[in-house]
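Asker: what shape does this take:
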Amino acid sequence: MYRFSKRAVDIIAAILGIILLSPIFLLTVAAILMEDGPGVIYTQERIGKNRKVFKIYKFRSMWKDADKLHEKLRKKYNNTEVSFKLTEDPRVTKTGKIIRKFNIDELPQLLNILAGDMSFVGPRPLPVYEYEEEQKRYGEKYIQRYSVPQGLTCYWQISDRAKQSFETRMQQDVDYAANCCISEDIKLMIKTLFFTICGKAKY
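Answerer: I've put the predicted structure just below:
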């Protein structure tokens, strides 16, 4: 019953979201085009439920070819974490800083939800390269996080993730997978909306 209800809510909410937020979609597209030209949508392979690979959609928030600088920056900052994040990433555009602050860059994932690749609530899907590194370091330790649909938001999306280790975030995902229910999903969505409106959603 929970899975059926969750999927039904995902479909209805995704359709309504696309319709109601279409003005923001159009403004974002225009801003990206004016600052850095074509290539508005960024796609990346991610790991979904049951470890199925899918392409995630996001509004492009970095300069073109930013992915090519990933390893260079990782070495520059001597980063050995599985997940590489910078609070002041030089690859992020001016438009990108704004849409990231309010999670607008994630809106195209409503299409992923509609297609069934994702849900509104669930562990954030890892990029393939992070998943491969996770497997090398931890094996099947966090396998339970892949037993549920990966989502737009979960526990570590509404916390100070810059201060959390990769292991802490993965364990939070496992905890969600073990205890997910409608009431928990509603609570997480409400908290996510608060963080987004306040501009605290991400760096």
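Asker: CA atoms for contacts and neighbours, from now on please.
Answerer: Noted.
Asker: this protein: helices as residue ranges?
Answerer: Secondary structure of the chain (DSSP state H): helices located at 2-20, 22-36, 70-76, 94-101, 109-115, 128-138, 166-179, 182-197.
Asker: deepest-packed of those helices, please.
Answerer: When you average the neighbours per residue for each of these (mean count of other CA atoms under 10 Å), helix 109-115 leads with a mean of 20.
Asker: tell me which strands and helices it is in contact with?
Answerer: Helix 109-115 sits against helix 2-20, strand 53-59, with contacts defined as 3 or more CA pairs under 8 Å, 6 or more residues apart in numbering; DSSP states H and E.
Asker: please give the structure of this sequence too, so both can be compared:
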Amino acid sequence: MLKEREYTLEKISIIFQVILSLACFSLVWWFQNLGTEIQMVAVTELKHTLIFIALLWFLLLEQFGLGRMSRRASYVSLSISYFKLISIGSGFLFAINVLTQYEALELTNLFLFSVLNLFVLSSYKNSFFLIMRFFRRRGYSIRQILVIADKGSEDYIERIIHTKDWGYNIRGIMTGCDSLKSNYQSRFKVIPERKNLKEVLDRETIDEVIYCKTDYNQDEITRFILECAEVGISFHHYTGMISKVHGHKIKRSSFSLLNQLPFVTYMTTPDNYAGLKLKSAFDFFFSLFVVILISPVFLLIAIAIKLDDGGPIFFRQERVGLNGRRFSCFKFRTMVANAEALKASLMGQNEQDGPVFKISMDPRVTRVGRFLRKTSLDELPQFFNVLRGEMSVVGPRPPIPAEVEKYKRWQIRRLSMKPGITCIWQVSGRNDIPFEEWMKLDMQYIDNWSLFQDAVLILRTVKVMLVGTGK
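Answerer: So this is what the prediction gives:
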């Protein structure tokens, strides 16, 4: 994932900077030709020049590494790099002008373009880092990591700390080294090395584990990889340590870079970074579209619930999301107001195995609630959870904390993807499916995730709603 994310973001950044450079030259050309009659030959020269600039600037931006998202160089150093790039590029354009005699590439145009391009690209890069820092400090798209370290790991830890633009937050440092404890215990949670990693992963919200011990143990690394794979947490270790891991639990391993440090990554979750970003973008815009489109339906349901028994319109319940994050899940209220208090007296009628509580003819369900459940309309407010970034349109259903506490260890991996409004279980029988099979369907979704699969599940969900097979 790290490698693909770095590659994708670098290419997007480079392409955007090329577009900015083309816009700069076009603006200079338009300004220079303002008030004059533009000949067809001049337009042709402009098209050829823009092609030259696009190809040349793409190569130069890659060569100077100015597509990288992480920043260790100062703002002044970045500006100097852009000055060198534009000087070399403008020199090539001048040489092309000598050969072609294009008026679009005359010295005045090249000078104005160089000055404007230097200002625009430097401003873009510096502004990007400032904006990213602003959002990261407010907790957006933060990856919580656990660092496993020893006395030779301080340089690795410092590099991770300074890779702020990637959005990594050190949740804890597991170490037995006294010097690391004294250096970092005031800034991060320091976990004793003797602690069991399984216990730490279960107790803390961890997205990724980074192993950067220099004095490493082969058996320890293999055990850590398998323990992370079991619950769907990515494990990275420095490439100076080669670990041979076998077994069906490890689906993917890849070479990646973390702030120019080479790591091997093991993961059991989808690693299509571009695809997952498209999924996130789709979630937001699709949910926004649904909320706006069916707002009259929201109003009608709210009125019906109020007229039925006069109680609250929404039911709010704490659920467990991505890698253990807690959030409030919204639904239209379908039960009597004191439904949670009545649950204990109905436990003997539970029709689901495992930690889940389900009754087909639950006496707590209201008249309006029964219709909402049958048509799955009670789930509509969860589109607000999607807009808040807590859920996805498609993904494993978010469980309540009490259910997660009773999970078998392999079932915790269903929390490794953002929970969704619908998934395979919702369109395959729901309450008629045993709990163990339900969990396996969620694992099937995670292991075979694709944008196409999401599209199919959304269409199947619409069909289920129209047929009214919910309970």
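Asker: give me the TM-score for this pair.
Answerer: The TM-score (TM-score structural alignment, normalised by the length of structure 1) is 0.93; 198 aligned residues with a CA RMSD of 1.4 Å.
Asker: coming back round to it: okay if I get the helices and strands packed on helix 109-115 of structure 1 as a markdown table plus distance to G151 of structure 1?
Answerer: Formatted as a markdown table, those follow (distance: least, CA to CA, whole Å):
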| stretch | distance to G151 of structure 1 |
| --- | --- |
| helix 2-20 | 10 |
| strand 53-59 | 11 |
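Asker: those: which one's closest to N78 of structure 1?
Answerer: Among those, the nearest to N78 of structure 1 by CA to CA is strand 53-59 (27.4 Å).
Asker: sorry, back to before: just so I know, which of the helices of structure 1 lies nearest L86 of structure 1?
Answerer: helix 70-76 (9.3 Å).
Asker: that closest one vs structure 2, average distance?
Answerer: Helix 70-76 of structure 1, aligned to structure 2 and superposed, deviates on average by 1.7 Å (mean CA distance after the TM-score superposition for structure 1).
Asker: who touches that helix?
Answerer: 80, 84 (CA atoms under 8 Å, 6 or more residues apart in numbering).
Asker: cutoff 6 Å now
Answerer: Contact with helix 70-76 of structure 1 is made by no outside residue, as judged by CA atoms under 6 Å, 6 or more residues apart in numbering.
Asker: and that helix, how far from the chain's centre?
Answerer: Its chain's average C-alpha position is 21 Å from that of helix 70-76 of structure 1, according to CA atoms, centre = their mean, to the nearest Å.
Asker: between the helices and strands packed on helix 109-115 of structure 1, which gets nearest to E184 of structure 1?
Answerer: Closest of those to E184 of structure 1 is helix 2-20, at 11.5 Å (criterion: CA to CA).
Asker: can I assume R143 of structure 2 is in contact with Y168?
Answerer: Yes: R143 of structure 2 lies in contact with Y168 (CA atoms under 6 Å); the separation is 4.9 Å.
Asker: mutual contacts of these two, please.
Answerer: With CA under 6 Å, 6+ apart, R143 of structure 2 and Y168 have no common neighbours.
Asker: would you tell me which of the helices of structure 1 gets closest to I47 of structure 1?
Answerer: Nearest to I47 of structure 1, of the helices of structure 1 and by CA to CA, is helix 128-138 at 6.1 Å.
Asker: and for stretch 182-192 of structure 2, what span of structure 1 is it aligned with?
Answerer: With TM-score structural alignment applied, stretch 182-192 of structure 2 matches no range in structure 1.
Asker: what does stretch 77-88 of structure 2 give?
Answerer: Using TM-score structural alignment, stretch 77-88 of structure 2 pairs with nothing in structure 1.
Asker: how about that stretch: buried residues?
Answerer: 78-79, 81-83, 85-86 (16 or more other CA atoms under 10 Å).
Asker: any chance of those in TSV, with distance to C24 of structure 2 and secondary structure too?
Answerer: TSV is the format used below for the buried residues of stretch 77-88 of structure 2 (distance: CA to CA, whole Å; DSSP: H, G, I helix; E, B strand; the rest coil):
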residue	distance to C24 of structure 2	secondary structure
L78	19	helix
S79	17	helix
S81	18	helix
Y82	15	helix
F83	15	helix
L85	15	helix
I86	12	helix
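Asker: out of those, who's nearest L50 of structure 2?
Answerer: Among those, I86 lies closest to L50 of structure 2 (CA to CA), at 14.8 Å.
Asker: contacts for stretch 162-172 of structure 1, please.
Answerer: Under the contact criterion CA under 6 Å, 6+ apart, stretch 162-172 of structure 1 has outside partners W156.
Asker: how about W425 of structure 2: what's its closest non-neighbour residue?
Answerer: Nearest residue to W425 of structure 2 in three dimensions, chain neighbours excluded: W438, at 6.0 Å (CA to CA, 6 or more residues apart in numbering).
Asker: just checking, what packs against the helix or strand encompassing P262 of structure 2?
Answerer: Element membership for P262 of structure 2 (DSSP states H and E) is strand 261-267. Here strand 261-267 of structure 2 touches strand 234-238, strand 252-258, going by 3 or more CA pairs under 6 Å, 6 or more residues apart in numbering; DSSP states H and E.
Asker: L9 of structure 2: neighbouring residues, count only.
Answerer: Around L9 of structure 2 there are 16 other residues, counting by other CA atoms under 10 Å.
Asker: E379 of structure 2 matches what in structure 1?
Answerer: E379 of structure 2 maps onto E106 in structure 1, by TM-score structural alignment.
Asker: over to F435 of structure 2?
Answerer: So, by TM-score structural alignment, F435 of structure 2 is matched to F166.
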